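Trainee: A predicted structure for the sequence below; I have some questions about it.
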Amino acid sequence: MKLRIEIAALDVLTLRLFDHIDEANMPWLIAAGQRLRTLFGTDLIDLVPSYTTLMLHYDGQQLSEAEARRRVHAALDGLQPANAEAHGQLHQIPVWYDISVGPDLPRLAQLSGLSIRQVIERHCVRDYSVFALGFVPGFAYMGLVEPELTAPRLSTPRKKVPAGSVGIAERQTAVYPLVSPGGWNLLGRTATRLFDPQREGYSLLTPSDRVRFVAIDRDAFVDLGGDITPMAVEQ
């Protein structure tokens, strides 16, 4: 880990700890977040983690940039990685994998040289770390998928992706919490609500959480309240 501090905006610093996406980064980011929250206390307005960085928004009425930088260095001096499994939660998300709601399953099978069944099995084989939230409320960037499932985003994004759609882009995986445009490769759909204005914190997932996808059949999906409407074919 090598700290680089960059100015992102007024009273906002980007703390760049790593150069590459890696699940091994997460314990360090968790530990850094804990130290920074303790040292900044009420002078901290927000702390936003990502794959390799922490965006730190401090109270410019109380701290100068020089003091904020001093506290950052003090917080990260001698940092040791946290036990990632002791932080956050493990969520099991049931998914109905089917071409009618996961139209890119054949494409992923072709790119990987696997059968559709093997693609599904590979996607369900491990726990994924939640690295960051963004794009739309509740959209969690997770990874890393098995190397053979790596697939580029669609060259032309879809105009409308149904809520609950599960997709892959490069070595990331995610669930669309809301109806939105999107260019990820879609494998299936879940009835789990990742964003709920009535839920405390709104988002089901937060950085440092882990996710395990569980394959279910159509009947189980319907019993959970899932929407079986097939994906519309865009012209």
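Mentor: Arrived safely, thanks for sending.

Trainee: when you work out contacts or count neighbours from here on, use the C-alpha atoms and nothing else.
Mentor: Noted.

Trainee: pull out the buried positions in the longest helix along the chain.
Mentor: If you go by DSSP state H, the chain has its longest helix at helix 25-40. Within helix 25-40, the residues that qualify as buried are 25-33, 35-37, 40, counting by 16 or more other Cα atoms under 10 Å.

Trainee: could you give the angle of whichever helix or strand comes after that helix to helix 25-40?
Mentor: Beyond helix 25-40 in the direction of the C-terminus, DSSP states H and E gives the next helix or strand as strand 44-49. Computed by axes from the mean of the first three to the mean of the last three Cα atoms, to 10 degrees, the angle separating strand 44-49 from helix 25-40 equals 170 degrees.

Trainee: need the residues that contact strand 44-49.
Mentor: Among residues not part of strand 44-49, those counted as contacts by Cα atoms under 8 Å, 6 or more residues apart in numbering are L29, G33, R37, L54, M55, L56, H57, Y58, D59, F131, A132, P207.

Trainee: just give the number of residues close to the residue nearest to the third one when sequence neighbours are not counted.
Mentor: If I follow you right, that is R37. Spatial nearest neighbour of R37, excluding adjacent residues (Cα to Cα, 6 or more residues apart in numbering): L44 at 6.9 Å. L44: 19 surrounding residues under other Cα atoms under 10 Å.

Trainee: also R16?
Mentor: With other Cα under 10 Å as criterion, R16 counts 18.

Trainee: what number of residues lie near the residue nearest to it when sequence neighbours are not counted?
Mentor: Once flanking residues are discounted, R16 sits nearest to T53: 4.5 Å by Cα to Cα, 6+ apart. For T53, the count of nearby residues is 19 (other Cα under 10 Å).

Trainee: touching, T53 and N25? I think so.
Mentor: No. T53 is not in contact with N25 according to Cα atoms under 8 Å; the separation is 9.5 Å.

Trainee: below is structure B, check it against A:
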Amino acid sequence: MHVRPIGTSALRIEVDDPLAWFAFLDGERHAGRLAVVDIIPGARTVLLDGVTDPAAATALIRTAPPPAAPPVETAPVTLHVHFDGEDLPFVADHAGTTVDTVIRTLTGTDLTVAFCGFAPGFAYLTGLPWTMPRLPSPRPRVPVGSVALAAEYAGIYPTASPGGWRLVGRTDTALFDIDRDPPALLTPGRTVRFTAA
């Protein structure tokens, strides 16, 4: 584990299990032992932003035992998906299986929100048995609600945007709503299930 200062009021922690560290640090924040504005997990890092006392936060992190895996959410977010994505045949071929098996795998696997980024409401979901290459060049516009795969992640585009992920389907569920609390439907640590619409 490495702790690196970012400017004068942020720290970046390089760790093996960002979700476990996210849950631990969030617990320390709620217990009043860590003064920080935001804790943001990534693929292999956790960023602490708005740290009031970086020296004290660094000492807390360096002396903490490795945190246990966070508890699994008891109420998964279920998303109804129309599995009609144009890249389904490619995904099946790359995985060495059939389109029907890909859909069964996507609907039969509990996915976990590892971290969020790229766009407000975009969650990187882990738990799939394959890795998928991105497109050689991104599409200029991916429709809102598109369910897609890239590398070891699944994700859903919360707004129409350019994107280079492999499209497998679409959902009508709103992933980001500024009037909702919190605005993002999918947050780090949440369990997500796809069902065939």
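Mentor: Cool, the structure landed. Everything numeric here is computed off the predicted structure, so don't read it as measured data.

Trainee: after superposition, what is the TM-score?
Mentor: TM-score of the superposed chains, computed with TM-score structural alignment, normalised by the length of the second structure, equals 0.90; 197 aligned residues with a Cα RMSD of 2.0 Å.

Trainee: for the first structure, which segments count as helices?
Mentor: Remark: helices assigned in the first structure by DSSP H are 25-40, 65-76, 105-112, 116-123, 218-223.

Trainee: those into a markdown table, with extra columns for distance to L15 of the first structure?
Mentor: Formatted as a markdown table, those follow (distance: least, Cα to Cα, whole Å):
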| stretch | distance to L15 of the first structure |
| --- | --- |
| helix 25-40 | 10 |
| helix 65-76 | 9 |
| helix 105-112 | 35 |
| helix 116-123 | 32 |
| helix 218-223 | 42 |
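
Trainee: out of the ones you listed, nearest to T192 of the first structure?
Mentor: If you check each of these against T192 of the first structure by Cα to Cα, helix 218-223 wins as the nearest, at 9.9 Å.

Trainee: list the buried residues in the closest one.
Mentor: For helix 218-223 of the first structure, by 16+ other Cα under 10 Å, it's F221.

Trainee: which other helices and strands contact that helix?
Mentor: strand 90-97 (3 or more Cα pairs under 8 Å, 6 or more residues apart in numbering; DSSP states H and E).

Trainee: could you give the angle of the strand it packs on to helix 116-123?
Mentor: 170 degrees.

Trainee: what's near enough to touch the spatially most central residue of the first structure?
Mentor: Centroid-nearest residue in the first structure, with Cα atoms, centre = their mean: Y141, separated by 1.9 Å. Going by Cα under 8 Å, 6+ apart, Y141 of the first structure touches V130, F131, A132, L133, G134, Q172, T173, A174.

Trainee: for the second one, give me its contacts.
Mentor: The neighbours of F131 of the first structure, taking Cα under 8 Å, 6+ apart as the test, are M26, P49, S50, Y51, A140, Y141, M142, G143, P207, S208.

Trainee: what lines up against it once you look at the second structure?
Mentor: With TM-score structural alignment as the criterion, F131 of the first structure lines up with A114 in the second structure.

Trainee: what about the residue nearest to D172 of the second structure when sequence neighbours are not counted, how many neighbours?
Mentor: Leaving aside its sequence neighbours, D172 of the second structure sits nearest to G145 (Cα to Cα, 6+ apart; 6.0 Å). Neighbour count for G145 of the second structure, taken as other Cα under 10 Å: 20.

Trainee: translate G145 of the second structure into the numbering of the first structure.
Mentor: Using TM-score structural alignment, G145 of the second structure pairs with G164 in the first structure.

Trainee: I figured its match was touching L187, is that so?
Mentor: No. G164 of the first structure lies out of contact with L187 (Cα under 8 Å); the separation is 10.8 Å.

Trainee: does V72 of the second structure touch P188 like I think?
Mentor: No. If you go by Cα under 8 Å, V72 of the second structure and P188 don't touch, sitting 11.1 Å apart.

Trainee: more neighbours: which of these two?
Mentor: Taking neighbours as other Cα under 10 Å, V72 of the second structure and P188 compare with P188 leading, 20 against 11.

Trainee: got a list of what the equivalent of P129 of the second structure over in the first structure touches?
Mentor: Using TM-score structural alignment as the criterion, P129 of the second structure maps onto E146 of the first structure. For E146 of the first structure, the contacting residues are R122, H123, R171, by Cα under 8 Å, 6+ apart.

Trainee: ok, now P18 of the second structure?
Mentor: P41, G42, A43, R44, T45, V46, A114.

Trainee: ChimeraX command to pick out the buried ones of those residues?
Mentor: Buried members of these, defined by 16+ other Cα under 10 Å, are picked up in ChimeraX with:
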select :41,42,45,46,114
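
Trainee: picking up where we left off before, out of the helices of the first structure, which is closest to D11 of the first structure?
Mentor: Across the helices of the first structure, D11 of the first structure has its closest neighbour in helix 65-76 (7.1 Å, Cα to Cα).
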